[in-house]
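> One predicted model, sequence on top.
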Amino acid sequence: MLKTLMKSIREYKRASILTPFYITLEIILECLLPLVMANLIDRMTGSSLIPIIRYGVLLIIMAMLSLLFGYMSGRIGATASCGFAKNLRQDVFYKIQGFSFADIDKFSSSSLVTRMTTDVTNVQNAYQMIIRIAVRTPLMLIFSVIISLTISVKMSLIFLIMIPIVAAALFSIVFIVFPIFKRIFEKYDSMNNSVQENIQGIRVVKSFVREGYEQEKFHKSAADVCKEFTKAEKIIALNNPILMFCISLAIFLVCFIGAKTIINSGATELTTGQLSSLINYGVQILSSLMMLSMVFVICSMATESANRICEVLNHESTLTSPENGVTEVKNGSIQFENVSFRYSDKSKKPALMNINLDIKSGQTIGILGGTGSSKTSLIQLISRLYDVTEGKVSVSGIDVRNYDLESLRDEVAVVLQKNVLFSGTIKENLRWGKKDASDEELVRVCRLAQADEFIEQFPEKYDTYIEQGGTNVSGGQKQRLCIARALLKKPKILILDDSTSAVDTKTDAIIRKALREEIPDTTKIIIAQRTSSLEDADQIIVLDGGRITEQGTHEELLAYNGIYQEVYQSQTNGKKED
């Protein structure tokens, strides 16, 4: 785990090393201050002010240097911890970009967000503790014990006896609290998932007037987190009373035994200044234990967070580019050979079974099927968003598993069923298809996708700002913008996954005509529920239960007297073609 996390320190190694260095200098001065103070107290009995002034000036200089080193360690430590957190978030985010859909399904999007936010913050706080407090505490403990032993072994034994008692109590608290924190983060994921679902579906929630139900659901999730945190905090709260009792007891014993020693032996065994310094060292020793307990609590919480982060960083994606993978997709031909597919090993039933297809480059293929017939699952195998369980999918005669992933996906443009637009201008959204596209290219693809007509009606035209999720454009407008974005890639294969469902049949026909005439060499796969969207396809595939049940042209399938004919007649009110 540590080895994985340390890779994210990178350019902040120097700051991470300098922080403990300045802390060490600060501690040395802090530990020497009581000694100088003891000499000052003992010199105050004389008649000359010179020693007092000398020690007073020395104390001021040491205090100022200690303050300076403390300031430097705090400033550099903040740079190191914040920089480390920045790199860690970037590393996790970059890792997620390489995940397959199956990997995202495994972790869940809400859990990944929690790991990049809450978990990284916990690790950041722990890292700052480690390079500052975790260095300061043991050094102060060791120096204070050594110096106090040189003053009085008998008096120092009081502190030495307290150390194992306090340490045992602290370790017991951490041991009990650690499993609770593990449960807390699991409940965090559940709560964040509830929030994410609610925000994404807020329009549905409001249209069904289910705000009360959602509030109750969130209340339960928040209450679960609160319950576990309260349990952990109650246990951690024992920390301070135990420490304060030990500190008070130790100081009382030192004062009592020290005063008694001074009275009985005068200044031969222990001076007033030495007693004062012993009290200071006692406070430093036991305060160090208090800070150490804080480090343990923060680190115990951060350990579970670190494990969750490392789980992402060390996860090997189920889909990776092969070494020296093929980088050129020559054409858009596609072959499915005895393909079967399951979303996971735990799936009882395969999503696709025994699929065999031979699609020529430049053909238009229509796919029809009911809900749950695995239409989307089929097309996701082409761009290798998932890997087949059995069989082989080939593009341009080469198994998709032999392609460099980036090169393959760059030649397969997919307009998914759930259209996604990002916050930004229309131009910025379109240029996801081609980042250096000229304004003329943007206008051209928008005309092909029948998007230019409504864009020109906006006051700002192509500079119109799209709200997050495309909430300020209609479903049909969003679909046409996504089709235009895909066309900018000039792909070898274009997949439209029910991407014209929100446009009228006339606009749908114009878009298909434009695609047929403007990109004749591109293989076009159209998934649709309307048979009118598939009539002019070179071949139509009917899926049912993850199997191909019918395959042929529009006329052939109408004559087959199967599912396609039934759907066609239901959509045309039973009218037969002339």
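Yep, that arrived. Since we're looking at a predicted model, the values are computed, not measured.

> from here on, contacts and neighbour counts on C-alpha atoms
Fine.

> Skipping adjacent residues, who's closest to the residue nearest the centre of the chain in space?
When CA atoms, centre = their mean is applied to the chain, the residue found nearest the centroid is residue 116 (3.0 Å). Closest residue to residue 116 apart from its sequence neighbours, by CA to CA, 6 or more residues apart in numbering: residue 89 at 5.6 Å.

> residues contacting the one you found?
116-117, 120 (CA atoms under 8 Å, 6 or more residues apart in numbering).

> Closest to residue 43 out of the residues you listed?
Distance to residue 43 across the contacts of residue 89 (CA to CA) is lowest for residue 120, with 53.1 Å.

> A further structure is provided below for comparison with the first:
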Amino acid sequence: MLRLARFMKPYRGMIALVLILVFAQVLTELYLPALMADIVDIGVLHGDTGFILRMGGLMLLIAALGMGCTIASSYFSAKAASGYGRDLRNKLFSHVSSFSQQEYDRIGTSSLITRTTNDINQIQHVFIMMMRMMVVAPMMCIGGIIMALATDRTLALVIVASLPILAAAILIIGRKGMPLFKALQKKLDRLNLVQREGLTGIRVIRAFNRDRYEQQRFQEANADLTKTALRVNRIMAAMMPVMMLTINFSIVAIIWFGGIRIDNGHMLVGDLMAFIQYAMMILFSLIMVSVIFVILPRAAVSAQRINEVLEITPAIRDDHAQQGLDEPHTGRGIVEFRNVTFRYPGAEAPVLENISFTAGPGEVTAIIGGTGAGKSTLINLIPRFFDVESGTVLVDGVDVRQMPQAVLRQKIGFVPQRAVLFSGTIADNIRYGKEDATEEELRKAAETAQALEFIHEMEKGFETMIAQGGSNVSGGQKQRLAIARALVRRPQIYVFDDSFSALDYKTDAKLRAALREETKDATVIIVAQRVSTIIDADRIIVLDQGRIVGMGRHEQLLQTCDVYREIVASQLSEEESA
């Protein structure tokens, strides 16, 4: 947790104020029993009503001051902790946003969500406790011991005898609880994973009548989490009875021996009452420490999990020496692959091997091949979602690894294989490509993407709300909105990763005709399964098992590439292919 303390720096002033307020609160609480002793030993003993009223008024004033300090310290500690949690969440989200797919796969999406929410909440909660209880407890314990010794040193031995028992209980229970807290967070990750899959895949689950199976999965994960949580709570629940038993026996012993000392004339009744109050303060301060020990192990595990994420160095990051290398819209958008080989982490064989080609502005470069040929992997290297193992990917003659990622991606309009829409309006989703796009630009992009017709058919047009994940639009509508999002950007390079697969042939043809005019000055790279989509491309690259087995126009490949001929024969008649 100490490594996360650096995020507390903006709140140092507020923390210092909380410490001052807590110190004042403890002083008021320590002073009250002394006043009470004076009331009993002087005012009651001598029947001095005036003295009783004066001391009583002073006690009320001090109690009110202590209450004010308590309220103020609670307010500022909560404010500082909330700000700390907010900053930590922002830092974690910002850091995770820089991860490549490799890092996401390593940690897991559900675990990242748990770490950003539940784990940070645990630390935020402990931060409040540390500023309040962890400061109050030692102050009250030390102050109580000093005041108890000042009241009666002999009777203080009873408190000294009870302290080792309380400390041993805290240490034993804390040591047993730590491993279980670590297991608890992992089981929470598992529960989130099952729930996330159950919610996002609800249509598939219902289509295959797997509702009961998914419910069983969730129940098993939930029962596993509950079982561990119960074990933790049973261990922690044992702490309070042990401590209360020790405290009650201590109080009985104090009253017993205190009564003997009063009979012998070594102590006054008021002093015994004050001593009991100080003993309660000392022992209850140890209870505060025990409460901290209950939540501290879980927070320590949470801190460890957050540090694990923050300490990951993204595999893909900018070379800061090259930050001024380029501007977003300089160059023409020429894409070149030079002997590129790539393999996924841990894979034995490369997914792509010795890939070389050049795609320039005003050209349409199409990539086709069987399932698993490496088509999507190839185009994911252009915006640098992955880094090559060997060889070079260049944009406008510059290695993409030497170009700031923001600059590189500003040049590219990317339409992924699986169209992703965000909650918000249709206009918001298209503007994701260009924040300051005008209404006319939105309309033009939607018209080119063949989306304008179905948008106008919706009740609110461009202001129609898109549900989470785009569940209220069809697959073809999703793809057209994703294409409009790329078009509104007007980039130098368009990358379409099988982005026409959900369109009917008529819409596909109209869209390609509109794109041809809109993208005539840009570099266009298309991955497609349909031959009809790429038949007019200036360059068709045929991939087979990660290698280029053919490159050229449609007519040339029919003569020279067996793989391409097989693909064409499986989709088109002889007349269509000619």
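Cool, got the structure. Quantities reported herein were computed from a predicted structural model and do not represent experimental measurements.

> And the TM-score between them?
Here the TM-score for the pair of chains, by TM-score structural alignment, normalised by the length of the first structure, is 0.96; 573 aligned residues with a CA RMSD of 1.4 Å.

> Redo the contacts of residue 89 of the first structure as TSV? Include secondary structure and distance to residue 261 of the first structure.
Converted to TSV, the contacts of residue 89 of the first structure look like this (DSSP: H, G, I helix; E, B strand; the rest coil; distance: CA to CA, whole Å):
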residue	secondary structure	distance to residue 261 of the first structure
116	helix	59
117	helix	57
120	helix	53
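
> circling back: next one: the residue nearest to residue 116 of the first structure from residue 124 of the first structure, what distance?
According to CA to CA, to the nearest Å, residue 89 of the first structure and residue 124 of the first structure sit 10 Å apart.

> Over to residue 421 of the first structure?
Using CA to CA, residue 421 of the first structure is found at 33 Å from residue 124 of the first structure.

> for the residue nearest to residue 399 of the first structure when sequence neighbours are not counted, helix, strand, or coil?
Once flanking residues are discounted, residue 399 of the first structure sits nearest to residue 393: 5.8 Å by CA to CA, 6+ apart. Assigned state for residue 393 of the first structure: strand (three-state reduction, DSSP: H, G, I helix; E, B strand; the rest coil).

> And residue 502 of the second structure, by the same measure?
Following three-state DSSP, the label given to residue 502 of the second structure is coil.

> would you list every one of the helices in the stretch 251-400 of the second structure?
Assigned by DSSP state H, counting those that start in this stretch, the helices in the stretch 251-400 of the second structure fall at 269-310, 375-380.

> Redo those as JSON lines? Include mean neighbour count.
Formatted as JSON lines, those follow (neighbours: other CA atoms under 10 Å):
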{"stretch": "helix 269-310", "mean neighbour count": "21"}
{"stretch": "helix 375-380", "mean neighbour count": "21"}
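
> any chance of those in CSV, plus distance to residue 23 of the second structure?
Formatted as CSV, these follow (distance: least, CA to CA, whole Å):
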stretch, distance to residue 23 of the second structure
helix 269-310, 14
helix 375-380, 59
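
> any idea how far residue 517 of the second structure is from residue 487 of the second structure?
Per CA to CA, residue 517 of the second structure is found 12 Å from residue 487 of the second structure.

> More neighbours: which of these two?
Under the criterion of other CA atoms under 10 Å, the comparison of residue 517 of the second structure against residue 487 puts residue 487 first, with 27 against 10.

> list the contacts for the nearest residue to that one once chain neighbours are set aside?
Spatial nearest neighbour of residue 487 of the second structure, excluding adjacent residues (CA to CA, 6+ apart): residue 445 at 5.6 Å. Residue 445 of the second structure makes contact with 484-485, 487-488 under the criterion CA under 8 Å, 6+ apart.

> Looks like residue 359 of the first structure contacts residue 366 (just checking).
No: using CA atoms under 8 Å, residue 359 of the first structure makes no contact with residue 366, being 11.1 Å away.

> Could you check which of those two has the larger neighbour count?
residue 366 (26 against 20).

> Would you confirm that that one contacts residue 529?
No: Residue 366 of the first structure lies out of contact with residue 529 (CA under 8 Å); the separation is 10.1 Å.

> how deep is residue 213 of the second structure tucked in, by neighbour count?
Neighbours of residue 213 of the second structure under the rule other CA under 10 Å: 11.

> how would you label it: helix, strand or coil?
Put simply, residue 213 of the second structure is helix when judged by three-state DSSP.

> mind listing the helices in the stretch 1-150 of the second structure by residue range?
Under DSSP H, counting those that start in this stretch, the stretch 1-150 of the second structure gives helices at 12-38, 45-46, 49-97, 101-107, 109-114, 120-151.

> Of all those, which one is nearest residue 378 of the second structure?
helix 101-107 (14.6 Å).

> Quick one: average offset of that closest one versus the first structure, please.
Average distance, helix 101-107 of the second structure versus aligned residues of the first structure after superposition (mean CA distance after the TM-score superposition for the first structure): 1.7 Å.

> Which position in the second structure pairs with residue 299 of the first structure?
Using TM-score structural alignment as the criterion, residue 299 of the first structure maps onto residue 296 of the second structure.

> and its match, what is it in contact with?
Contacts of residue 296 of the second structure by CA under 8 Å, 6+ apart are residue 126.

> Look up how far residue 125 of the second structure lies from it.
According to CA to CA, residue 296 of the second structure stands 10 Å off from residue 125 of the second structure.

> one step back: helix or strand: which one has the residue nearest to residue 487 of the second structure?
helix 439-448 (DSSP states H and E).

> residue boundaries of the strands in the stretch 301-450 of the second structure?
With DSSP state E, counting those that start in this stretch as the criterion, the stretch 301-450 of the second structure has strands at 335-342, 352-359, 364-369, 390-395, 398-399, 412-415, 424-425.

> Can I get those in TSV including distance to residue 563 of the second structure?
Formatted as TSV, the strands of the stretch 301-450 of the second structure follow (distance: least, CA to CA, whole Å):
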stretch	distance to residue 563 of the second structure
strand 335-342	21
strand 352-359	17
strand 364-369	8
strand 390-395	25
strand 398-399	31
strand 412-415	26
strand 424-425	44
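
> out of those, which comes closest to residue 512 of the second structure?
strand 364-369 (10.9 Å).

> now the angle from the closest one to strand 352-359?
Going by axes from the mean of the first three to the mean of the last three CA atoms, to 10 degrees, strand 364-369 of the second structure is angled at 160 degrees with respect to strand 352-359.

> No further queries at this time; thank you.
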